[in-house]
Structure formats: structure tokens, C-alpha cells
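Pasting the sequence and the predicted coordinates here, then a few questions.
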Amino acid sequence: MTTELETFCTPEGGWTTADLDRLPDDNRRRELLDGILLMPPPPLTTHQKLTARLMAALDDMSPDGYAAVHGVEVRLNDRRTFVPDGVILHAANDDGHRHWYAPREVVLAVEVVGEGTETLDRVLKPALYAQAGIPFYWRIETEGGALEVVTYRIDAVNEVYTETGRWTKFVDTGEPFPINLPISRITPRVR
């Protein structure tokens, strides 16, 4: 009984990524915000399907030198780590054997706004990703059943993202590489 309790008691001084690495691999998403443990609810099936379809599409169209993956951590520092819905990495950093990456290894972070994570996905995470220097950010809105992809590029001087487009039919951008992606390709099928 004490092992379950001890597992989730806040360590003195707050949680670190080293503490997370010592937890059992139980398929729970764990994130840290300034040493505070966050455990967002598991994404719904439609959220997972959307993420899988998007990352597969981006991986298919990415040129050599890039890799699109999902379910990996981006460790901003030892007391801040998040699991974006998807990321595009510099391929040289993806050996297939890692579960976390530093911000300098990430080209694009993607968040699908989900119920219960709206403020994290729309406000907090983009602010912290920009401060960490991740060049591009995509936010996918799903309210009302229609998808909207909002794309951003970093203003590195001010460490904030600047919106570069809102896409409802297709994403047509040259950043971080040429992308012409019909929204229908990433929309989960209704069965």
C-alpha cells in the first residue's frame, strides 16, 4: 500500500525529470510544470486518431533530415517537461530509442486542443515552447467537430509565437518544410 502512495508523494523541492524516470512505465502521461506533477487525462480515441493521422502524413511528406513522431517528451529543463501530441525532430536526433528530446532537437511541436487541456494547449504550452526556442508550433482546434489548424513561427527576439495561418480546408505552408496537407487527410473517419 505504501508504494502506491509513495510513488505520487511530491518529493522535497518538487518533481524533476529524474523523479519521472524512476516511476514505473504504466502508460500514464506525466508532465512537469516548475516541479509540479501534471497528469492529464488520456486523450479520447478521436484525438488519438487525429494525432496518428497527422503525424503519419507529416512524416510521409517530410524531406530527409526530419522525423515526425508522437508520444515523446520535450524536456524544457529538469523541472519542466511536456508530452506534445506530436513533434517534428531533426532526424539526426531520432535514433528510435529515446522517449524524450531537448527543445533544440525539436523543429515543430503540435498540440490538439482537448477537453480539459484548453488553457495548457492555447496559452501555457505555446508560451513555454517559444521561450525554449522551438521554431514552430501548431495548434489544432476541434470544437464543433470541424478541424482548424493554426500555425505559428517563433519571434526569437521576443520569445513568442506569431500566427502564420489558420487552415480549415488544407494546410499550405513552406515551414518547417513545404507542406500541402488536406484537412480531410487528418480528419478521423466516422464509422
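Looks like it arrived, so ask away. What you are looking at is a predicted structure, and each value in this text was computed from that prediction instead of being measured.

rest of the way, CA atoms for contacts and neighbours
Fine.

name the helices or strands packed onto the helix ranked longest in the chain?
In the chain, taking DSSP state H as the definition, the longest helix is helix 45-61. Packing contacts for helix 45-61, counted by 3 or more Cα pairs under 8 Å, 6 or more residues apart in numbering; DSSP states H and E, involve strand 66-69, strand 86-90, strand 179-182, helix 183-186.

Surely Ile140 is in contact with Gly114?
No - the criterion here is Cα atoms under 8 Å, and Ile140 misses it with Gly114 at 9.2 Å.

out of the two, which sits in the busier spot?
Taking neighbours as other Cα atoms under 10 Å, Ile140 and Gly114 compare with Ile140 leading, 21 against 18.

Distance of that one relative to Tyr101?
Using Cα to Cα, to the nearest Å, Ile140 is found at 22 Å from Tyr101.

Between strand 86-90 and the longest helix of the chain, find me the angle.
Put simply, helix 45-61 runs at 20 degrees to strand 86-90, going by axes from the mean of the first three to the mean of the last three Cα atoms, to 10 degrees.

Would you mind listing the outside residues contacting helix 45-61?
For helix 45-61, contacts defined as Cα atoms under 8 Å, 6 or more residues apart in numbering pick out 66-70, 85-87, 112, 114, 179, 181, 185-188.

Narrow these to just the buried residues.
Neighbour-count burial (16 or more other Cα atoms under 10 Å) applied to these gives 66-70, 85-87, 112, 114, 179, 181, 186-188.

The residue nearest to the spatial centre of the chain: what's it in contact with?
For the chain, the residue nearest the mean C-alpha position is Pro84 (1.5 Å; Cα atoms, centre = their mean). Applying Cα under 8 Å, 6+ apart, we find Pro84 in contact with 70-74, 109-111.

second one coming, line it up with the first:
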Amino acid sequence: MTALPDWMRPPRAEGWFAEDLDRLPEAPRHTELIDGALVFMMSPQRSWHGRLVTALTTTLMEQASDGFDIEREMTIRLDARNRPEPDLLVTTKPFDPDRTWYAPEDVQLVVEVVSPESAHRDRTVKLRKYAEAGIQHYWRVEEQDGAPVVHVYELDEPTGVYAPAGIFRQILERPVPFKIKIDLSRLVPNRKS
């Protein structure tokens, strides 16, 4: 067994904090902080996932109203010990080339595209944490027979939890956070060889 590199050792007895992520240049790309633990994307990303995230990002950028911006793979500092990195987010903050994270109040929509290694976190842990942070809208995208299926949630203010707002196949149409209409069948070619 080889020794852990120094950068993988928590800087204090209490473990990792959100600000520590900015001091880890050696960490793999897509490193998240969940409950004070570093979470790495260790398995190779499937082509389906990458193409879907790219197509969805482009489509949302084309439809975004003034005052909204789309970011891909940027962390959200939920609190001192949580800084997850969604696949994409919709924000009201203007572009800042030096930004490394967003505050929850600046995020209107979070989108997670489920992969086998992230399924549990995307379906349960992040669903709860984004709601607790007050993020208004959450989309979880699953793959079904090569096609995207989008599970849409809206924050129920009195309870502070997400309420299901629909499951979309083929066409996704939403009035929030801005008017959105997406032909899901066109996001990723549905061919298997």
C-alpha cells in the first residue's frame, strides 16, 4: 500500500471545510465536499453523460432570460462543510472569471445528471441538501433506454423540502426559473451499436 499524498490529509482534526477546496490544486477535477468529506469522481465519465450535459447547457443558455446565466461544473458553498458540484446550475450572478463557487441564494436551478457512482448522492443526499439551502429548483436527469428522463422538483417554502413537479420525457416545458421548452429526444443521439 502506498502512502497518501500530503494534499489528501485534512488540514485540521475536524476535517475539511468549504474554503479548503480552493487550496487543493492537486485534487482531481470534480472534487466535492459532502459533510466534510472529499468526494472524487473516480470512474471515467460516460460519453452519454458528457454529451447530455453539454447539450443541456447550450440549450438553457439559448433560452435564458436577461439576468440569468448558466454555469457548468461549479461548486455551491451550501455551508461550512458542504460544497457539492452539480453538473450545471442557473444563477442570477453575473459572470466572474475568477469565481470558484456560488452561494445558494445566487442559484435558481441545480441540475444533476445521474451516473452509477453518483446515483445515491443525486437521488437522496443532494436532493435534501439543496432544499435545506433554499435552492428553488432541482432537476435530476436519469437515463432510460438511452434517452433522458428529467425529474423536476420545486422547493415548498413552508416545509423546506422539494415537492415533485413532474417527470418529463420527450418534451420538458417549465415556466420557472425562466420560460423553458426542451425537446429531450434531441439532446443525445439515441443509437446503440
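Right, received. Where do you want to start? Every value quoted in this text rests on a predicted model; they were computed, and no experiment measured them.

quick revisit: adding distance to Glu12 of the first structure, write the helices and strands packed on helix 45-61 of the first structure out as JSON lines.
Shown next, in JSON lines, are those (distance: least, Cα to Cα, whole Å):
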{"stretch": "strand 66-69", "distance to Glu12 of the first structure": "34"}
{"stretch": "strand 86-90", "distance to Glu12 of the first structure": "32"}
{"stretch": "strand 179-182", "distance to Glu12 of the first structure": "46"}
{"stretch": "helix 183-186", "distance to Glu12 of the first structure": "43"}
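
Quick check: buried residues in stretch 27-35 of the first structure?
For stretch 27-35 of the first structure, burial by neighbour count (16+ other Cα under 10 Å) applies to 29-33, 35.

and these, which of them are in strands?
31-33 (DSSP state E).

Can you name the residues in contact with stretch 153-163 of the first structure?
By Cα under 8 Å, 6+ apart, the residues outside stretch 153-163 of the first structure that reach it are 126-127, 130-137, 150-152, 164.

Endpoint to endpoint, it covers what distance?
Per Cα to Cα, the first residue of stretch 153-163 of the first structure is 7 Å away from its last.

ditto for stretch 143-152 of the first structure
Stretch 143-152 of the first structure stretches 19 Å from its first residue to its last (Cα to Cα).

Check stretch 142-149 of the first structure too.
Start-to-end span of stretch 142-149 of the first structure (Cα to Cα) is 9 Å.

so how far is that stretch off the chain centroid?
Centre-to-centre, stretch 142-149 of the first structure and its host chain are 18 Å apart (Cα atoms, centre = their mean, to the nearest Å).

who's in contact with it?
For stretch 142-149 of the first structure, contacts defined as Cα under 8 Å, 6+ apart pick out 112-114, 138-141, 165-168, 171, 183, 187.

picking that back up, could you list which of the contacts of Pro84 of the first structure belong to strands?
73-74, 109-111.

matching residues in the second structure for stretch 56-71 of the first structure?
With TM-score structural alignment applied, stretch 56-71 of the first structure matches the range 58-73 in the second structure.

First-to-last residue distance for that stretch?
Start-to-end span of stretch 58-73 of the second structure (Cα to Cα) is 14 Å.

Could you do stretch 83-92 of the second structure as well?
Terminal residues of stretch 83-92 of the second structure are spaced 19 Å apart (Cα to Cα).

With the first structure overlaid, report how far the longest strand along the second structure is off on average.
For the second structure, the strand reaching the highest residue count under DSSP E is reported as strand 147-156. Its matched residues in the first structure lie on average 0.9 Å from strand 147-156 of the second structure after superposition (mean Cα distance after the TM-score superposition for the first structure).

Following the chain past that strand, name the next helix or strand.
The C-terminal neighbour of strand 147-156 of the second structure among helices and strands, as given by DSSP states H and E, is strand 161-168.

ok so, going back, reformat the contacts of Pro84 of the first structure as JSON lines; add distance to Arg22 of the first structure.
Formatted as JSON lines, the contacts of Pro84 of the first structure follow (distance: Cα to Cα, whole Å):
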{"residue": "His70", "distance to Arg22 of the first structure": "22"}
{"residue": "Gly71", "distance to Arg22 of the first structure": "18"}
{"residue": "Val72", "distance to Arg22 of the first structure": "17"}
{"residue": "Glu73", "distance to Arg22 of the first structure": "15"}
{"residue": "Val74", "distance to Arg22 of the first structure": "17"}
{"residue": "Ala109", "distance to Arg22 of the first structure": "26"}
{"residue": "Val110", "distance to Arg22 of the first structure": "27"}
{"residue": "Glu111", "distance to Arg22 of the first structure": "26"}
